[in-house]
Every structure is written in structure tokens, then in C-alpha cells.
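Chemist: structural data only, the sequence is not supplied:
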């Protein structure tokens, strides 16, 4: 076994055990012994059976649905690990809960991202490893070491497998434009900008496109796909403008509410997501292709001292 990882233990909650197992395998490890269950009243019970004294413990847990439950489960795992006198405890959070609540819009709202960060600080983590936060300004809320990974190289690798001579990259909204520019530059394709008006919370209308898409194959990139409302609006507008095949790629496949129903009806060829979220089988429709980011997390853990 690699001596760099012999003092490291990977503990997994229940939200994304497939990814945790892949990360451990990349490191030549097995998951540490751990019991996680739920009482009949909904409360969480955890017990770490692995010897962790003097070792670095990495607790892997995504803050996916049901976010509140998995967040509490992770806090319990971290506390249990801390009580066993480890060298350090590192939270590995591929999908950070309440990622979009990093600012308030009106008085009386909760700054929930900060609240979650404070909970991690209160329970005593030494470091957090996350992937593609919704806004980079969110990092200011972490009062401990943090490392943000990017799914960019894995998604680029997948997209480069396609013949890109007739492609353009479309930024679905203003917030995604900087990252879309980065993708367009790396792929060597033109960038088209779209501008949206929000019809309601989970549905958007695209008012205009800035760039030519007629007869072009399309790559749309974003950090996540939640209800697929914005994507549906962009795809409709692109098809009105006579675009050809449309592909979408993002880091986090949230796929909540009407997302799957919308994707089934949507005139889109492929939806590429990573495995930061464990997508249940009933949501893995044929259009969805999942790529793994386990290697990126394993490298971050291996480099961690």
C-alpha cells in the first residue's frame, strides 16, 4: 500500500456511498468500518468501528436530497470521529448543501450557506474538500482550511471525444458566462451568450441569443441541473433558431421536481453529469450520461498532509 495513505481512513455516510467506494479504491483503500442508520422517529445513529486514533479521517458525504437529513448524518459522523482522537478530520463534500443560499435577497432571509459552514466549524472539522461551489464568493464563510476542486478537466475530456468542428458553446445565463468562456476557449469553439427572464422560480424564458447557432451543434455548460427550467428555455430558443444537436454538461445532477419529466420531453441529445450526487436508477434516463470525479477527490486526499 502507498505509505502516503496508510495513516488515512475513508468514512462514508449514506448519501453517496458509490462515489466514496470509488475514491477509496483509487487510493488502494477500503471504506472504514462504520454503521449509519435511522431510527423510526427519523433521528440518525452513527457508530465508527474503525481504529482512527492518530490517523487522518476523511468523512465523505454529499448534501443531496434529503439535504437536512444527510447534513445531520455528516455532522454526527464528524463528531463521532473527533471523539476517537484522530490526527485530523476532513469533510469531503462533493455537493455542498444550501450551495445557492450564499446571499440574502431581502430582510428576514437566512444566510443558510454561512449557517452550514458554521455548523462544520462548530463540530470541529480541520478542513473541507468541496467541488464546484455555486459561487466562488461562498469560500469566505469557511473558518477552516478548504480546497475547492473543479470538474472541468473530466467534463472537457468527455466533450473532446465528440467531433467539435461544427460546435458552439452556449452560456445559459449571465452567471454562467465566465465558466462558459473557459470551456469555449479550451474546446476551441465560439461562445454564444443567452439572456433570460425568469417566468417563475423554476422556469425561465430566453429573451435573446447573442451569436449564431443556425445549423450548429451546441454545448451548454453550467454548474448544476436542478429542475431543468433554465435548460428547457435555452433549448427551446436554440431550436427556434434552427440549432442542430444539443448537448448539456454540468457538475451536479440535482434533478429535482419536474427535471426528469422536462428532460424526457426536451429536444436534447445528451446530458452529462458527474457523480457528486448519487442519482437513483429511476432518474437515470437514456439521455443522462454520468462520469466519475473519484480520481480528482482521491488525488486531493493523497496530496493532503
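Modeler: Perfect, I can see it now. What you see is a predicted model, and the numbers here were worked out from it, not measured in a lab.
Chemist: only C-alpha atoms for contact and neighbour calcs from this point on.
Modeler: Fine.
Chemist: quick one, what contacts residue 128?
Modeler: By CA atoms under 8 Å, 6 or more residues apart in numbering, the contact set of residue 128 is 90, 91, 92, 93, 144, 145, 146, 147.
Chemist: the residue nearest the centre of the chain: what secondary structure?
Modeler: With distances taken as CA atoms, centre = their mean, residue 252 lies nearest the centre of the chain, 3.6 Å away. Using DSSP: H, G, I helix; E, B strand; the rest coil, the structure places residue 252 in strand.
Chemist: the structure to be compared is supplied as follows:
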């Protein structure tokens, strides 16, 4: 019986391999192509075939208008296309829109899966702020009109991304690196922590990520509440005991996780604190938060962030009176030589979780049949 099951599994794998080879094409923009290449190698391992990115000639006219071309465009009609791009600049955003439109609307791809380890405008996602342009919603609207059918993104800033995708008819997939963060951070922690490990959410928006990581580490969650002023500066708000209990009870119920409590100084003293954020931009907020935790008596502080945005001057701000034992970031955005730190930052790759998610999306589409 076991041999029959294995034979059936092997036959299904061989069928999937042939369907991928005959029906799926892969394209990449210029945004962090190294991660795209390693992701496609992982995908090829799952598929049992040697997948490659189709060639794109990237060029521009004398007036700097784009002149990108796809030499073997005749292969695209009727195919499922996977398009990869880490969209961390405006130029890469426009390149993505142009290429997705070209693949889908001009050359006739029947279905398009867009893979964005980092999505431009991800933080501009506040519909309640009427004075701000909702650029996250705008870019998702434009991607839908360009032809994206599915979208894979690592660590969204909030649930607004999934809601916007649903509004515009794009199937959304969230790649969560928490498992990789957990395995990496364990190598830096003592063998026995005996309840000393707390995952710290610097604001309420970070609580979902903190809960996921705390469960993987068998730890608990501490949170703070912040306010952001018109200059985008943040400060921790002091709350009454009654208010913190009200918030904690609500969070514990919402996440079905009783180990969520407000970060009082006495709950931090002598503890191992793991800060978790979706991104690092200037580095200033993370640094100030880390130094605050240090003043509260934290035994050691680790900082985890998915997206290394790292705006000019970030290094001096992030490492000012460096409060961190270790910083861990993913490679959703390429961190070139000029942004290296001499070992202060531990890099982890998103290639495996991205490849797993892409493979499942492709497999589901092939099993469902093209629309």
C-alpha cells in the first residue's frame, strides 16, 4: 500500500513537472535580482525541473524613456507567468507596471502571479487619514489594471494590503519569515531561558508579528502604545492601569494568546527582549526604543526586521550607543557593500519561503485550470 502511495505521489510530481515546463514562464525585473535567482533555484528543486528567467533586454532611449524589450515574446501567449521584482524604488515600481502590462495585455499571458518581496508604498495604507494620498491602494489598483491576478508579498505593514488586493480582485499571499527568525534567534539565546524571553511589540501594529514569533519561541509578548506626530516622530504613551488591562484583555482575546501584557519597566528588567518590526527606515525609532528598553534594565536586546529600507544616515542612528546584542534582517531589499556593518547584522534569506509560496500558487493554478 505504501509503495502504491509513493508511486502515485511520484506520478503526480512528474505530471506537475511537465505542466510547469510547458505552461509556466518566469520573468524578473531589476529589483534585487539576486534574491529572485536564488528563489527560482529553490522553486526548481521543488518542481524537479530547471526553471530560468526569460530574457528581457533592459535599455532606454536617448531621452531616458524606457526601451525594455522581450525578445521571445511569442512564447508568452496562453502561458501562466510568474513576475518577480523587489519594488523598493519608484523606478522599479514603474518598471513593474510596464512589464506586467506588457506580459499580460500586449503579449497575452493568461494568468500572472506577481512576486514582490518588498512592495512600494506599503506604509502609506491609512484610509482614515483623509489628508494623505492612499498610495498603497493606488499601486494595487494600478497593478490590478496592469494585469496582476495574484500577488505574493513578504511581511505587509498591515491588513490593508490584503483588503486592498481583495477589493481589486487580486489573490493575496503573505510570506511570513517568523519561522526563520525564530530558528536564527535561538542560536543566540541561552540554552535555558526559563521564562526570561519576551517578544516586544513597540506598537499595537506590531502585536500580530510578536504573537507569531512568541509562539515559536515559547515566550510571551510585551507591547507599548505609541503616538506619531506630524513630523513622523513617535513617542511611547503612558497609560493608566485600567487602560492597559483593557487593551491587554482585548489583545489576549483577539489573538487567543494569554501571554500578552503591557511593557511596564518592572516586566522588562532582567529579561531577554526580542524586538520585532516590519522594517528599518532611518534606524532612529528602533535605536530609541532599544535604549529605552536598556534603561528599563533589559538583560539583552535583539532586534528583528524584515525589510532593510535603510535611508541615508541610518547606520549612525541605528548604532548610536548600540543597545542591541544582535540585529537580524532579511534580504527582501538588497543590502550592498556600502550598507554592510562588519558583522553587526545577521542576514537571513527569503528564498525558501518565497519559493514555497510561489510553488503552491503555481500548483493551485495548474490544478484549477487557466481561467
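Modeler: Received it, and whenever you're ready, just let me know what you need. Bear in mind that the values here come from a model prediction, so they are computed numbers and not experimental data.
Chemist: TM-score for these two?
Modeler: Once superposed, the chains reach a TM-score of 0.90 (TM-score structural alignment, normalised by the length of the first structure), with 303 aligned residues with a CA RMSD of 2.2 Å.
Chemist: would you map the strands across the stretch 101-250 of the first structure?
Modeler: Listed in chain order, the strands of the stretch 101-250 of the first structure (DSSP state E, counting those that start in this stretch) span 127-131, 145-149, 167-171, 191-200, 203-210, 217-225, 246-253.
Chemist: return the most buried member of the ones you listed.
Modeler: strand 167-171 (a mean of 27; mean count of other CA atoms under 10 Å).
Chemist: which residues are contacting that strand?
Modeler: Contacts for strand 167-171 of the first structure (CA under 8 Å, 6+ apart): 177, 180-181, 183-184, 189-194, 213, 216-222.
Chemist: so how far does that strand sit from its counterpart in the second structure?
Modeler: For strand 167-171 of the first structure, the mean deviation from the second structure after alignment is 1.8 Å (mean CA distance after the TM-score superposition for the first structure).
Chemist: what span of the second structure lines up against that strand?
Modeler: Strand 167-171 of the first structure corresponds to residues 197-201 of the second structure when matched by TM-score structural alignment.
Chemist: residue 108 of the second structure matches what in the first structure?
Modeler: Using TM-score structural alignment, residue 108 of the second structure pairs with residue 85 in the first structure.
Chemist: and if you look at residue 150 of the second structure?
Modeler: By TM-score structural alignment, residue 150 of the second structure lines up with residue 127.
Chemist: roughly how far does that match sit from residue 108 of the first structure?
Modeler: Separation of residue 127 of the first structure from residue 108 of the first structure (CA to CA, to the nearest Å) stands at 30 Å.
Chemist: how about residue 109 of the first structure, what's its partner in the second structure?
Modeler: Per TM-score structural alignment, residue 109 of the first structure is aligned with residue 132.
Chemist: next, the contact list for the residue nearest to the centre of the first structure, please.
Modeler: For residue 252 of the first structure, counting by CA under 8 Å, 6+ apart, the contacting residues are 95, 223, 224, 225, 273, 274, 275, 276, 277.
Chemist: what residues does the longest helix belonging to the first structure touch?
Modeler: Assignment by DSSP state H gives helix 67-82 as the longest helix of the first structure. Residues outside helix 67-82 of the first structure that contact it (CA under 8 Å, 6+ apart): 13-15, 44-48, 52, 57, 59, 61-64, 88-89, 91, 97, 119-120, 123-125.
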